[in-house]
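Novice: sequence first, then the predicted structure, then my questions.
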Amino acid sequence: MGENHTLYPSDKIEVNDRKVYLFLKRLVDVLGAASGILLLAPIYIFVAILIKVEDSQGPVFFKQKRIGKNGSEFNMYKFRSMVSNAEELLNDLLEQNEATGAMFKMKNDPRITKVGRFIRKTSIDELPQLWNVLKGEMSLVGPRPPLPREVAEYTEYDRNRLLVVPGCTGLWQVSGRSDIGFKEMVELDLLYIKNRSLFFDMKIMFKTLYVLAGSKGAF
């Protein structure tokens, strides 16, 4: 899906796009992502070895088309946590979707590998997205970037999620994640977009560390 989703003025919500905030947010993103990549390099190598040992046929990294700010497409990176032909098997599992609205979630997804279950539970599979942050396609904090097929089901109101750069973590992730339905996720994302600030971003990042320490709400 290469088309942008146009947001008309009457559908838009108020967004904090002050230049000082955007400059500081980008500065924090670059410094945070660069530091994270350097400090976590040993984990990158260790996880890559585990993935290859369990399934030598597939790649270490999983690249997937996602929708970013204003409907632009980009490739989001993750450590591969599923079998090599996961996308081909998805259609047979759609009827078992445990999420509401334009999302697919399945707690006992048979496509997930043993290593994949561990890196998902600890959110280690998300670490390669630090490269997306460095490239400016994502931010450390913001709404999660949706899949094209999910955006195809969005209402104009839902598309307000696309008014800002998507993030690695956000208000939704620290508020329940898998226990929250699609409509609630949209409302949390829009609440963040309307009230985002450097302090709010920092608060979400620290709360993310707390959530990860307990490995809560992930599947």
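Specialist: Received, thanks.
Novice: use CA for all of it now, contacts and neighbours both
Specialist: Noted.
Novice: where does the residue most central in space within the chain sit: helix, strand or coil?
Specialist: Taking Cα atoms, centre = their mean, the centroid of the chain lies closest to R144, which sits 3.9 Å from it. Assigned state for R144: coil (three-state reduction, DSSP: H, G, I helix; E, B strand; the rest coil).
Novice: for it, give me its contacts.
Specialist: P166, G167, C168, T169, G170 (Cα atoms under 8 Å, 6 or more residues apart in numbering).
Novice: wouldn't the second one be in contact with G136 here?
Specialist: In other words, G167. No: if you go by Cα atoms under 8 Å, G167 and G136 don't touch, sitting 10.3 Å apart.
Novice: now intersect the contacts of R144 with the helices, please.
Specialist: With helices taken from DSSP state H, there is no overlap with the contacts of R144.
Novice: now, of these, which are buried?
Specialist: P166, G167, C168, T169, G170 (16 or more other Cα atoms under 10 Å).
Novice: buried set for the helix ranked longest in the chain?
Specialist: Ranked by residue count under DSSP H, the longest helix found in the chain is helix 19-39. Across helix 19-39, burial judged by 16+ other Cα under 10 Å covers K25, R26, V28, D29, V30, G32, A33, I37.
Novice: same question for stretch 155-164.
Specialist: For stretch 155-164, by 16+ other Cα under 10 Å, it's D158, R159, N160, R161, L162, L163, V164.
Novice: before we move on, back to that, farthest-apart pair in the buried residues of helix 19-39, please.
Specialist: K25 and I37 (18.1 Å; Cα to Cα).
Novice: here comes the other one, which I'd like you to weigh against the first:
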Amino acid sequence: MSGSHQSTLIQILSDTGLLAGTLWLSVYLSGYPWSDKYSIAALGGVLLYYLLAEMNGLYMRSANLSWELQQIAWSWLWVVLVFLLLAFVTKAEYSRQVILTWFVLAPLAVGLWRWCFRAFLRQVFGSSRIAIAGAGDLGKRLAQIIESHQGLSIISFYDDKRVEDSIEVRGNLETLIQDAKNGQMDCIYIALPMSAEKRIKALLSDLTDTAVVVYMIPDLFIFDLLHSRWQNIAGLPIISIYGSPLDGIGGLLKRLEDLIMSLFILLVMAIPMCIIGLGVKLTSPGPILFRQQRYGLAGQKIWLWKFCTSTPFGQFLRRTSLDKLPQFINVLLGQMSIVGPRPHSIWFNQQFRQRTPKYMLRHLVKPGITGWAEVNGFGGETKLTQIKTHIAYDLYYIENWSLWLDIKIVILTILKGCFLTIGNFYGKKK
């Protein structure tokens, strides 16, 4: 797991422990026994807070502590409002003393933890004087990461080449070597492009005559990366160029999301699906369901189920996407996800995989019933320019996957389907 993924996981686990722990403490201080209703409150509060915190960017580190505290308060306020609404609707009986104590303690604990963690980083790293060799794109991005992720300050940039006026460069690489020998810095990050191999070797050689800690940052901007991350095999560091966000904890969360949502949808839609099946049978002499072969995860072939749509009733099912309802069974079987790149036909893959760069990278994740490209108006394209845009949306989804993005796509799909159904209804009346 990459460093950024580890940090995010630590933040999520910390928030989970603090939110559940403060509820337990509230119950204990109030003298009430712990019961199942408090377990449900803890689980619901943690899940809702996680979704809101992710949506508000709290798991993307920021150098601005006051902004983080505001987002913590805002996210928790919505948890409180939803909890009170559900308690009122369901007539659930909770101790007012317990809940009020929890509502106050939880955000204070999360905010205090973030403040203490930053104070710890300043204590450990605060005295470090950092210099960056290279004031190009890599150097500027590195400076932003160091300042935002660790709250440290860059004392200076050094570069032989002329750079933008917005970047203050202390001197060239010769000046860097001299300043390092004079003890003006504690560590140096070399952020020069890979094309500067000779300069990098010479700089590393000269820096052996100093007592400064030196770090080498590989220039990966020359590659078009897709969810890249560092890994370690028997002590050998490697980097994945084309990776999936659904390895490890991400894959577990995605699978839980698919199981919970697909079970819920199948239960809710069980009767409508039976009615649709009856409608298909009464309007068509053929079978109710048919299957199509598609490419799934890692390019493996899978069978997708759909309602037959060879009659006018079937055309209505296609327009409203109701013909895809049996594919929630594919989701339960683990062959598909609710959200992901839509599976294209075998013929379609064969036609466009050679003509469209990175086409097959969409198979790094499971195909979905709906996707980011579909809610943005791309689906069933035949022109090459449209296909390239479609693939760009699919790759954006893979690179930026999160539970909140999945929920957003599901909501947009439902809204789009409702508007389409209403539009078709009024269009026929006219």
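Specialist: Arrived safely. These figures come from a predicted structure and were not determined experimentally.
Novice: quick one: TM-score?
Specialist: The TM-score (TM-score structural alignment, normalised by the length of structure 1) is 0.75; 178 aligned residues with a Cα RMSD of 2.3 Å.
Novice: where's A213 of structure 1 relative to V174 of structure 1, distance?
Specialist: Remark: distance between A213 of structure 1 and V174 of structure 1 (Cα to Cα, to the nearest Å) = 12 Å.
Novice: looking at the two, which is more packed in?
Specialist: Shown here are A213 of structure 1 and V174; by other Cα atoms under 10 Å, V174 has more neighbours (19 against 10).
Novice: that one reaches T208, doesn't it?
Specialist: Yes: using Cα under 8 Å, V174 of structure 1 makes contact with T208 at a distance of 5.8 Å.
Novice: that older thread, and the buried ones among the contacts of R144 of structure 1, which is closest to E54 of structure 1?
Specialist: C168 (26.5 Å).
Novice: not counting its neighbours along the chain, what's nearest the aligned partner of that closest one in structure 2?
Specialist: Using TM-score structural alignment, the partner of C168 of structure 1 in structure 2 is I369. Distances taken as Cα to Cα, 6 or more residues apart in numbering put I338 closest to I369 of structure 2, at 5.1 Å, once the chain neighbours are dropped.
Novice: residues touching the aligned residue in structure 1 for the one you found, list them.
Specialist: Superposed on structure 1 with TM-score structural alignment, I338 of structure 2 falls opposite L140. L140 of structure 1 sits next to D29, G32, A33, L130, V133, G167, C168, T169, M205 when contact means Cα under 8 Å, 6+ apart.
Novice: which residues touch the counterpart of the first one in structure 2?
Specialist: Aligning on TM-score structural alignment places D29 of structure 1 opposite D258 in structure 2. Shown here is D258 of structure 2, whose contacts under the criterion Cα under 8 Å, 6+ apart are V331, L332, S337, I338.
Novice: and of those residues, the nearest to A133 of structure 2?
Specialist: S337 (44.9 Å).
Novice: excluding covalently adjacent residues, which one is nearest to the closest one?
Specialist: Here the residue nearest S337 of structure 2, using Cα to Cα, 6+ apart, is G368, at 4.7 Å.
Novice: thought the one you found was touching G334?
Specialist: No: if you go by Cα under 8 Å, G368 of structure 2 and G334 don't touch, sitting 11.0 Å apart.
Novice: that older thread, for the buried residues of helix 19-39 of structure 1, could you give me CSV that also reports distance to I45 of structure 1?
Specialist: Converted to CSV, the buried residues of helix 19-39 of structure 1 look like this (distance: Cα to Cα, whole Å):
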residue, distance to I45 of structure 1
K25, 29
R26, 27
V28, 25
D29, 23
V30, 22
G32, 20
A33, 17
I37, 11
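Novice: just the strands from the stretch 251-400 of structure 2, written as ranges.
Specialist: 289-295, 301-307, 337-339, 368-370 (DSSP state E, counting those that start in this stretch).
Novice: distance check, the residue nearest to the centre of structure 1 against I43 of structure 1.
Specialist: 23 Å.
Novice: the contacts of D258 of structure 2: which two are farthest apart?
Specialist: L332 and I338 (9.6 Å).
Novice: anything in contact with each of those two?
Specialist: With Cα under 8 Å, 6+ apart, L332 of structure 2 and I338 have common neighbours D258, S262.
Novice: F74 is in contact with G68 of structure 1, correct?
Specialist: Yes: between G68 of structure 1 and F74 there is a contact under Cα under 8 Å: 6.9 Å.
Novice: now do the same contact list for W172 of structure 1.
Specialist: With the criterion set at Cα under 8 Å, 6+ apart, W172 of structure 1 makes contact with P143, I180, M185, L188, D189.
Novice: show me where the stretch 151-300 of structure 2 has helices.
Specialist: Using DSSP state H, counting those that start in this stretch, the helices of the stretch 151-300 of structure 2 run over residues 173-181, 197-207, 249-268, 270-283.
Novice: redo these as TSV? Include distance to K429 of structure 2.
Specialist: Formatted as TSV, those follow (distance: least, Cα to Cα, whole Å):
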stretch	distance to K429 of structure 2
helix 173-181	75
helix 197-207	71
helix 249-268	29
helix 270-283	22
